[in-house]
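*Asks:* my questions concern the predicted model and sequence given below.
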Amino acid sequence: MKKAQAGEEIDVEDVRAINPAIIYVRGSGFGARGDEAGKGGYDSTAFWARGGSAAGVTPPGADRMARMPAGAYGDAVGGMTIAGGIAAALYSRATTGEPSVVDVSLVGVGAWATQFTVNLALMNGGPLPVNTPPRHGAATNPLIGAYRTSDGRWIELAMLQPGRYWAEFCKLAGREELSGDERFDSTEKLMAHAAEAAEIVAELVASRPFAEWTEILSRGAGQWAAVQNAWEVGQDPALRANGLIAPVVDADGVNRELVASPVQFDESPVGCLTRAPQFAEHTDEVLRSLGLGDDELLALKIDGAAT
C-alpha cells in the first residue's frame, strides 16, 4: 500500500487503497485540470468575480463593483451542488458497483448560475451589447421590476402576463379606470405603451407605504414579492410555516434559531438542528476511540499534531 509522507497530499489512490468503494469528492476553486488546478479560490473570486455574477449585477459606469449579498454566497451554492453530485454518485455505485470521483469547482458553479447570459454570449460570438433597462418596468411590460414605496422600501413585481394582470392591478391600486384607458385597453396596446404605464405604476406605488402595498397586493392573483432585509427573511411566514427556520441550542446552552436546509423529505421539517462542534472539541474523544492513551495524546499535542 502506498503511504503518504509528511507534507504530501493524500489523494484518491491513498484513500482507495484502504476503501476501494469510496466516493471521492473534490471541491476546488478552478477545477481539477488546467493551469489553475492548484490555484486557491474563494466564493468572492472564483464564483462571484470569475463566474460572471459580479459583472452581471454591477450597472454600466458604476464607480464600484457590486458585492455579494451575503457571506459564503458561492460556497453555499457550491455545497448544495456537491451534495447533488454525491447523491448521483451513490446511486451510480448502487446500480453499477463502481465508485466515482466527483469534482465541483466554484468557477464552474458560478458559470452555471449565470449560464443564461453566458450561453447568449457564446451564441453571439462575443460580449453581449450593453443593455440599460428602463428605470421602471420592462420594455414591454409595466408589471415587472422593482418599485419604490413612499417610505423608501421596495416591491418586486413579476407579472409576466401584463394583459392578464393589468386590470386587476389597476383595481387594487384604486385606479380601475386605467384598464380602460385607450393606451392600455388591450395587451398589444399595453405592451406598446409599457413605458407610460410603468411611470404610472411607479407613481401609484410611490404614493403609499410598504405595509399598505403588501396588504393590497396580497388580495390579487398577480406575482410579486416584498424586498426583505435579513431580519425579515428570518421572520418570513412561508419559511416559518415550512419549518425552514429551526431551533438550535448553542455551546453555551442558549436557544437560538438558524436557517435550515431547503431540502426536506417526506413532507417533514428538520425539527431541531444540532450545533456544529467547537474547534477541536472532540479531538481527545476521537483519538481515544482509536486506542490512544493519555501519554500518547499529550505527546501529539506537544508535537503540534493535535490540539
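*Replies:* Perfect, thanks for sending it.

*Asks:* CA only for contacts and neighbour counts going forward, please
*Replies:* Will do.

*Asks:* not counting its own residues, what contacts stretch 20-35?
*Replies:* 12, 15-16, 36-42, 46, 82, 86, 89-90, 98-108 (C-alpha atoms under 8 Å, 6 or more residues apart in numbering).

*Asks:* how about the contacts made by residue 16?
*Replies:* residue 22.

*Asks:* quick check: it vs residue 101, distance?
*Replies:* 11 Å (C-alpha to C-alpha, to the nearest Å).

*Asks:* same question, residue 54
*Replies:* Taking C-alpha to C-alpha, one finds residue 54 at 30 Å from residue 101.

*Asks:* between the two, which is the more surrounded one?
*Replies:* Taking residue 54 and residue 101 together and counting by other C-alpha atoms under 10 Å, residue 54 has the greater number of neighbours (18 against 13).

*Asks:* can you name the residues in contact with the helix or strand that contains the more buried one?
*Replies:* For residue 54, the host element (DSSP states H and E) is helix 53-57. Residues outside helix 53-57 that contact it (C-alpha under 8 Å, 6+ apart): 47, 48, 49, 65, 66, 67, 68, 110, 113, 114.

*Asks:* next SSE after it?
*Replies:* Past helix 53-57, the next helix or strand by DSSP H and E is helix 73-96.

*Asks:* so which of the contacts of stretch 20-35 sit within helices?
*Replies:* 12, 15, 16, 82, 86, 89, 90, 106, 107, 108 (DSSP state H).

*Asks:* buried ones in stretch 79-97?
*Replies:* 81, 82, 85, 86, 89, 90 (16 or more other C-alpha atoms under 10 Å).

*Asks:* next, the one to line up against it:
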Amino acid sequence: MTSSAEQKKSKPMPLEGIKILEYGVFHAGPGSTAILGDLGADIIKIESGFGDPERYWTKVAGIDMAMPDGESIMHEVSNRNKRGIYLDIMTEKGREIFHRLVQDADVFMTNLRKTTKKKLGIDYETLSAVNPKIIHANVSGYGPEGPMSNIGAFDPLGQARSGLMFATGSAEPTMLHLGVLDQSTAIAASHAILTALLVKERQGIGQEIHVSLYSTALWMQHPNMMLASALSINPCVTGIRTQHSPLRNRFQCKDGKWIIGTHHPEEKYWSVFCRGMKMEAILEDPKYTDTAGRPMTGAELIAIFDAAFLKKTRDEWMEVFQPLGLMFCPVLHVAEVEHDPQALINGYVVPFDHRSLGRINIPGYPVHFSENSAGTRFSAPGIGEHTREILEEIGYGSDRIEDLKKQGVVK
C-alpha cells in the first residue's frame, strides 16, 4: 500500500454512525446498502431459512460464478461491508429482536414484494409505528403503483419494459450483461437513501422511499426519452460504423485492438485529425469534407480510415493523438481494466484481501473525497455470522442467546 493510500484510509468515512437494517435478496436492493457500506454505514443483513438465494446463484449463460467456498461471487458484490444475523422474524421472540433493531436503525431496506412485506410485518406502516423516524427504503421491479406493482422482476425485465434493450439500435432486443441495470438501480436507491437521510437531519422526519428497475432504466435513458417524446425521434442509433462520422467512430488497429474517438463540434477537430493521420488531402476533397469543414459520413470515407488505422498499433495511435488534443481512447475488455494504469492511479481498481479468494483486485469507490475515505471494508458475511455479536450489542446475554438458538429463533 502506498503512503497516499494509507493516508486516505486513515480518514473518517462519510456515513460513520449511520445504522441500516436490511431484509433483501439478490442485488438491486442489497447492492444499495453495500454502496452505503462503502461510505462507512453499519449494515445488518437479516436472513432466515436457507438465506439470501443469491448465495446459491452460481450459473448464468454458461458462466460459473462460484467462489472456492461454493457461494456466488454476486452475493459478495451485493453484500460486502455487512454484518449478518440469522433471525426468524415470524416468531414472537424473533419479532421482538427485530423491533429492537428497527428502533436503533436510521434506515430499513427491503426489495420484497408488496404482499410479502405486509405478511412479514416489514412494511412501512408497521415499522414506522416502531420507529417513526425510520427511512423505509423499497426497491421493486415496476414501481409502487399499477397492475405490475406486486410482480417480481429481475434485471432483464426492467431492461425490456423500459426500451433499454433497443438502445443499441439493433432490430432484435439486446440484453446488457451482467446486472448492469441491477447495479444502476442500486446506485439510484443509495442516492434516494442519502437524500432521505439529509431530510431526516434537516427536517427531523422519516419517510418511505421507493425505487424500481423500471424507473431507473427510464432515468438512465433521460436523453433518449426526451428525443422520443419531445421531438418524435427514434433515438436508438444503429452501431453500424459506416453510418457514423470518422470523428465519432471506432477503428481496428494493426495489433487487432480497437480505438474509439468522439469529437464535437466536428469542424474544430476534423483538420487536426486528418493531419494527425497524415491524410491532409481529404480536407481539400469535397467528397469527404463539406464547406463548413466537417467530414462527409459514408462507407467510402470509413473504408479509407480503416485501411489507415491498420498501419499502427492501438498504443502507437494513442501516442499520435494525445499530444494533438484529440479525444481517443482504447476500447478495453473488462478483464483488461484490472491492469489499466489510469484505473489504478485513480483508485478505480484497488487491491483487497478476500477471505476465500485471497488477494484480488476489486472496483474502488468512484468518488474522491478530500477529507474522507470510502471503499470496500470487509467481505460479505456467512449466514448468521454476526448473530451473537449483534444480539450482545442490544443487551442479550449468553444464556438468553443459547435459548434462542435452541428454539430456532436465531442461528
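*Replies:* Sure thing, it's come through. Since we're looking at a predicted model, the values are computed, not measured.

*Asks:* need the TM-score from the superposition.
*Replies:* Superposed pair, TM-score by TM-score structural alignment, normalised by the length of the first structure: 0.82. Supporting alignment: 295 aligned residues with a C-alpha RMSD of 3.0 Å.

*Asks:* dump the ones in helices among the contacts of stretch 20-35 of the first structure to CSV, plus distance to residue 153 of the first structure.
*Replies:* Output for those, formatted as CSV (distance: C-alpha to C-alpha, whole Å):
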residue, distance to residue 153 of the first structure
12, 52
15, 54
16, 55
82, 36
86, 41
89, 45
90, 46
106, 33
107, 34
108, 35
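
*Asks:* and which of those residues is nearest residue 293 of the first structure?
*Replies:* Within these, the smallest distance to residue 293 of the first structure is 26.0 Å, found for residue 15 (C-alpha to C-alpha).

*Asks:* and residue 283 of the second structure, how many neighbours?
*Replies:* Residue 283 of the second structure: 18 neighbours (other C-alpha under 10 Å).

*Asks:* excluding chain neighbours, what is closest to it?
*Replies:* Spatial nearest neighbour of residue 283 of the second structure, chain neighbours left out: residue 289 (5.7 Å); criterion: C-alpha to C-alpha, 6 or more residues apart in numbering.

*Asks:* same question, residue 105 of the first structure
*Replies:* Sequence neighbours aside, residue 28 is the residue nearest to residue 105 of the first structure in space, at 4.6 Å (criterion: C-alpha to C-alpha, 6+ apart).

*Asks:* that neighbour pairs with which position in the second structure?
*Replies:* Superposed on the second structure with TM-score structural alignment, residue 28 of the first structure falls opposite residue 140.

*Asks:* tally of neighbours for that match?
*Replies:* 28.

*Asks:* which SSE is the spatially closest residue to residue 256 of the first structure that is not a sequence neighbour in?
*Replies:* Nearest residue to residue 256 of the first structure, sequence neighbours excluded (C-alpha to C-alpha, 6+ apart): residue 248, at 5.1 Å. Using DSSP H and E, residue 248 of the first structure sits within strand 245-249.

*Asks:* does anything pack onto the following helix or strand past that strand? Which helices or strands?
*Replies:* Once the chain leaves strand 245-249 of the first structure, the next helix or strand it forms, by DSSP H and E, is strand 255-259. For strand 255-259 of the first structure, the packing partners by 3 or more C-alpha pairs under 8 Å, 6 or more residues apart in numbering; DSSP states H and E come out as strand 245-249.

*Asks:* can you give me the buried ones in the strand it packs on?
*Replies:* Buried-residue list, strand 245-249 of the first structure, by 16+ other C-alpha under 10 Å: 245, 246, 247, 248.

*Asks:* in a markdown table, list those residues along with distance to residue 138 of the first structure.
*Replies:* Formatted as a markdown table, those follow (distance: C-alpha to C-alpha, whole Å):
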| residue | distance to residue 138 of the first structure |
| --- | --- |
| 245 | 34 |
| 246 | 38 |
| 247 | 41 |
| 248 | 43 |
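
*Asks:* now residue 146 of the first structure, what's its secondary structure?
*Replies:* State at residue 146 of the first structure, reduced to three classes by DSSP: H, G, I helix; E, B strand; the rest coil: strand.

*Asks:* I appreciate the help and will end here.
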